[in-house]
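Undergrad: Sequence plus the predicted model coming up.
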Amino acid sequence: MATNLSTTEIDPNRSRTLEEIQTWLIYQLAERLKIEPDEIDIHEPFDNYNLDSAQALILLEKLEKWLQRKYNPILIFNYPTIAELAERLVSETLPK
């Protein structure tokens, strides 16, 4: 059964797994670009999907809401693939 990750309930006390973050990013990027999620390669740079800076910032805003955290806007440019960005984000969502 498919889960709509864009509307998944938020639990701020729950850490996110690498797979959850990658899947969320895949679905958000696919939705924004109007392509199928299976067309997204997590190792492909965001630039190769013609994701402009405005779209990247919208994606980051949605990510902030989903994870209930604030991020520096350059984060998405410093970690230019889903794999790299998810790796960075999962380390921040681990329980302290």
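TA: Structure's in. What do you need? Numbers count the residues shown, from 1 in each chain.
Undergrad: C-alpha only now, for contacts and for neighbours.
TA: Will do.
Undergrad: Would you state the helices of this structure in chain order?
TA: If you assign secondary structure with DSSP state H, the helices in the chain sit at 18-33, 53-67, 75-78, 82-93.
Undergrad: residues touching the residue sitting nearest the centre point of the chain, list them.
TA: Centroid-nearest residue in the chain, with CA atoms, centre = their mean: Leu25, separated by 3.1 Å. If you count contacts by CA atoms under 8 Å, 6 or more residues apart in numbering, Leu25 has them with Ile82.
Undergrad: ok, and here's another one to check against it:
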Amino acid sequence: MSFPVTNPAETGTPVTFEVIRDRMVDVFARRLGVGPAQIDVDQYFNDFGLDSVWALALATELEKWLGIEVDAAALWYYPTIAEFSQYLVEEYESGGQAA
């Protein structure tokens, strides 16, 4: 995964839907070996080949990056980059656990 270790809030970067979405697009593009423009944020994760191992790795990196708990199972409840990004920003803003 390619998330920076530093929480974006620590660098003064607001944690917005766009920041999370764009970071996830970059991760998926690198993982799939395609350009970011080829990643459809409304396409289902399983269409990208997301499996439980990748989901756990992604959730772990998101936890480190955002500083909140992220349950890998949430990737199936919010099955697109757009939906999951919105979910994460709401959880981040509420200070809650994204589980």
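TA: It's in. Everything numeric here is computed off the predicted structure, so don't read it as measured data.
Undergrad: related to what we said a few turns ago, quick one, which of the helices of the first structure is nearest to Glu44 of the first structure?
TA: If you check each of those against Glu44 of the first structure by CA to CA, helix 82-93 wins as the nearest, at 7.6 Å.
Undergrad: Give the other helices and strands that the closest one contacts.
TA: Packing partners of helix 82-93 of the first structure (3 or more CA pairs under 8 Å, 6 or more residues apart in numbering; DSSP states H and E): helix 18-33.
Undergrad: To what extent does the helix it packs on diverge from the second structure after superposition?
TA: With mean CA distance after the TM-score superposition for the first structure, helix 18-33 of the first structure departs from the second structure by a mean of 0.9 Å once superposed.
Undergrad: Where does that helix end up in the second structure?
TA: The counterpart of helix 18-33 of the first structure in the second structure, using TM-score structural alignment, spans residues 17-32.
Undergrad: how far out from the middle of the chain is the matching stretch?
TA: Centroid separation for stretch 17-32 of the second structure versus its chain: 7 Å, with CA atoms, centre = their mean, to the nearest Å.
Undergrad: Which among the helices of the first structure is found nearest to Phe46 of the first structure?
TA: In terms of CA to CA, the element of those nearest to Phe46 of the first structure is helix 82-93, at 7.7 Å.
Undergrad: List the buried residues for the closest one?
TA: Judged by neighbour count (16 or more other CA atoms under 10 Å), helix 82-93 of the first structure contains these buried residues: 82-87, 89-90, 93.
Undergrad: Also stretch 54-69 of the first structure?
TA: Residues of stretch 54-69 of the first structure classed as buried by neighbour count (16+ other CA under 10 Å): 56-57, 59-61, 63, 66-67.
Undergrad: now Thr81 of the first structure: how far from Ile21 of the first structure?
TA: Taking CA to CA, to the nearest Å as the measure, Thr81 of the first structure and Ile21 of the first structure are separated by 12 Å.
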